[in-house]
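Trainee: quick check, what structure comes out for this input:
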Amino acid sequence: MKSFYILAFILTSTSITIAQQISGPQLLDKAIQYHDPQGHWSTFNDTLNITMTMPESNARTSQIVINIPKEYFSVTAKKDTVTTQYTIIKDSCTISLNGNKKLTNKQIKSNNLSCDRATLYKNYYTYLYGLPMKLKDKGTIISPEAKTVNFKSKTYLQLQVNYNAEVGKDVWYFYFNPKTYAIEMYQFYKTDNIGQVDTNTGEYIILNDIKTVNGIKIPKIRTWYYNKDDKYLATDNLN
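Mentor: Alright, predicted model coming up:
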C-alpha cells in the first residue's frame, strides 16, 4: 500500500511538472490539434445556428454563414417579430430588415443598423467560433509561458493573450483541459489608460459540450458571466 501512494505521488508530481513546463505556443498548438486536427479552419465553409437566451428577455435565433475562402459572412438574426440580416462579401456590405433592403433613415437609426455593426458581428462570430485557431492571427501576442491555475474548483492550463494596439487593448485568458487540451473557458478584461488590467471589467465564458462542424470540434454551449460579481448574462447554444 505504501508503494502505491509513492507511485501515485510520483505520477501526480510528474503531470504537474509537465503542465508547468509547457510553453504558451506549445499549449496553443496542442489545443489547435485537438479542435482542428486536419487544419480545416482556413477553408471553413458552413452554417452555424445559434440560440441566445437571456434573463427576462425572449430568445434570439441567429443563422450564421461563414465561408472563409470566399470572404463571405452572413448573419440572420430573429427576435420577436424583427429579423435583421447583415451580409459581407469581401469589402461590400448589405443590410435588410424583415426582408426589406430599401430602408428609411428612421428604420436604420431605430434598429441601429450599419455596416460597421455588420463588421462587428463578423469579427465577433469568426473570432469566438474560430477559437483557438484564431489565436494564430496577425497581431496576437501569446504569452511565452502557460500556467496551471484553479478556477471554480477546476484545474486548467491558462494561456494569456494580448494584442497589438491596432488589434485591441483587452487582455484575454484562455483555459484548457490539462489532459485533452480542449478549450473549456475564456475570460477578458479591459485595460486602463496605462495598460493595467481593470478587474472590475470584462466577462468570463464557460464552455460545455462539443459539436463537430466541418471537421472542427466547436464548443456547443457558451455561458456568459460578469467578472466583477459572477452575474449571469446569457447562454449561446449551437444547435
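
Trainee: contacts, neighbours, all on C-alpha from now
Mentor: Fine.

Trainee: distance-wise, check the residue nearest the centre of the chain relative to Y186.
Mentor: For the chain, L128 is the residue whose C-alpha lies nearest the centre (CA atoms, centre = their mean; 2.7 Å). L128 sits 10 Å away from Y186, going by CA to CA, to the nearest Å.

Trainee: joint contacts of these two?
Mentor: Common neighbours of L128 and Y186 (criterion: CA atoms under 8 Å, 6 or more residues apart in numbering): none identified.

Trainee: buried residues in the lengthiest strand in the chain, which are they?
Mentor: If you go by DSSP state E, the chain has its longest strand at strand 197-213. Buried residues in strand 197-213, counting neighbours by 16 or more other CA atoms under 10 Å, are found at V197, G202, E203, Y204, I205, I206, L207, N208.

Trainee: what's the answer for stretch 231-239, then?
Mentor: Y232, A234, T235, D236, N237, L238.

Trainee: check contacts around the first one.
Mentor: Spelled out, that is Y232. Contacts of Y232 (CA under 8 Å, 6+ apart): T223, W224, Y225, Y226.

Trainee: tell me the SS of the third one?
Mentor: Following DSSP: H, G, I helix; E, B strand; the rest coil, Y225 is assigned to strand.

Trainee: now it. Nearest residue, chain neighbours left out?
Mentor: Y232 (4.5 Å; CA to CA, 6 or more residues apart in numbering).

Trainee: the structure of the following sequence is requested for comparison with the preceding one:
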Amino acid sequence: MRKLFLILVILSFSSCQFEERSVESATELVEKSIQFHDPNQMWGSFSGTFSIKDSLPNGRASRRYEVSFQNQLNKVHYRNDDLEFIVWEDSVQVFKGEIKKDRALMLRNYYSYLWGLPMKLMDPETKVEEEILVEDLDGKSYQVVRIPYEKDTWYFYFDPESAQLEAYKFYQDEVKQKGEIIFLEGLVEFEGLRIPKNRSWYRTEKEEFLGTDQLISIQSQNSN
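Mentor: Coordinates of the predicted model:
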C-alpha cells in the first residue's frame, strides 16, 4: 500500500512537471505553430506559385491573380489580367500595366509576409513579446502573441492545442483600436506546408467586412 502511495505521488509530481513544461514562452509558441504549418522547414527555400481569388463586398467584382515566390532570392512575380511585374531584391521589372516602384516593393513585402505566416514571425528583425496572452475570439479561447513593429502592432491567435494560426489583427493606432482583424479558415497542403486557405478581413474600430482572399492552389515552380 505504501509503495502504491509513493508511485501515485511520483506520477502526480511528474504530471505537474509536464504541465509546467507545457507552458511555453511566446517564441516557443511561434516555433510550435511553425512546426504545425511548415514541419519540413520548406518556406525559406520555397519556390512556387499561389493562385488566389479575392471576394470583395458591395457587389465589387472578384479578382484572380497569381503570386510566384522564390524565397531564397527574395523574388516575387505578380500577375493578373491587367498587371504583371517582378520584384527581385530592390529591382522592379514591369511586363504589363503600370505600377510605381515603391508600390511594387510594398506588394512584394506584403505577399511574402502574409502568405508566409507564421514562419515570417521568426525573421531576425521581428521582436516577439515573450508573454503569452489569452483572449476569447468568436467564442473560442486563444493563446495570443503580441509583436510591435515600427508602424503597427500585431496580435496572432493560436489554437491552444495544435498551435495552428487561426487569426491575426494589427493596429495602426492601438489607443483608438484602429486597424484590421483577419480570420483564417481551412488549409491548403503542399509538400508538407499547411497554408491558410481563406483570409477574411474586417475593421477593428467598426463592423465592416473588407473582403476575403481565397487560396485556390499551390504549384511548384522551377527557378529561373
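
Trainee: and the TM-score between these chains?
Mentor: The TM-score (TM-score structural alignment, normalised by the length of the second structure) is 0.83; 199 aligned residues with a CA RMSD of 2.0 Å.

Trainee: that older thread, got the contact list for the longest strand of the first structure?
Mentor: By CA under 8 Å, 6+ apart, the list of residues contacting strand 197-213 of the first structure from outside reads 46, 171, 183-192, 217-228, 238.

Trainee: can I have the buried ones of these as a PyMOL selection?
Mentor: In PyMOL syntax, the buried subset of those is picked out as below (16+ other CA under 10 Å):
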select buried, resi 171+183+184+185+186+187+188+189+190+191+217+218+219+220+221+222+223+224+225+226+227+238
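
Trainee: counting by contacts, list what the helix ranked longest in the first structure packs against.
Mentor: If you go by DSSP state H, the first structure has its longest helix at helix 2-21. For helix 2-21 of the first structure, the elements it packs on are strand 147-151, judged by 3 or more CA pairs under 8 Å, 6 or more residues apart in numbering; DSSP states H and E.

Trainee: the strand it packs on aligns to what range in the second structure?
Mentor: The alignment of strand 147-151 of the first structure onto the second structure (TM-score structural alignment) spans residues 133-137.

Trainee: hang on, the earlier thing: filter the contacts of strand 197-213 of the first structure down to just the ones in strands.
Mentor: 46, 171, 183-191, 217-226, 238.

Trainee: so which strand or helix has L28 of the first structure?
Mentor: helix 24-35 (DSSP states H and E).

Trainee: which part of the second structure lines up with that helix?
Mentor: Helix 24-35 of the first structure maps onto residues 26-37 of the second structure, going by TM-score structural alignment.

Trainee: report the buried residues of that stretch.
Mentor: Going by neighbour count (16+ other CA under 10 Å), the buried part of stretch 26-37 of the second structure is A26, T27, L29, V30, E31, K32, S33, I34, Q35, F36, H37.

Trainee: need the contact list for the first one.
Mentor: Okay, so that is A26 of the second structure. For A26 of the second structure, the contact set (CA under 8 Å, 6+ apart) comprises V128, E129, E130, E131, I132, V145.

Trainee: rerun at 6 Å
Mentor: A26 of the second structure sits next to E130, E131, I132 when contact means CA atoms under 6 Å, 6 or more residues apart in numbering.

Trainee: now the residues you listed: which count as buried?
Mentor: Applying 16+ other CA under 10 Å to those flags I132 as buried.

Trainee: take the contacts of A26 of the second structure and write them to TSV, including distance to L8 of the second structure.
Mentor: As requested, those are exported to TSV (distance: CA to CA, whole Å):
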residue	distance to L8 of the second structure
E130	34
E131	33
I132	32
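
Trainee: list the ones among the contacts of A26 of the second structure that the first structure also has?
Mentor: With both residues aligned by TM-score structural alignment, their matches' CA atoms under 6 Å, the contacts of these that the first structure also has are E130, E131, I132.

Trainee: tell me how far the first one lies from H37 of the second structure.
Mentor: I take that to be E130 of the second structure. Applying CA to CA to E130 of the second structure and H37 of the second structure gives a distance of 21 Å.

Trainee: aligned partner of M122 of the second structure in the first structure?
Mentor: M122 of the second structure maps onto K136 in the first structure, by TM-score structural alignment.

Trainee: what separates that match from P25 of the first structure, distance-wise?
Mentor: K136 of the first structure is 10 Å from P25 of the first structure, where distance means CA to CA.

Trainee: go on, P37 of the first structure?
Mentor: 16 Å.

Trainee: cool, and E71 of the first structure?
Mentor: Distance, E71 of the first structure to P25 of the first structure, by CA to CA: 27 Å.

Trainee: now swap in L48 of the first structure and tell me
Mentor: From L48 of the first structure across to P25 of the first structure, the span is 29 Å (CA to CA).
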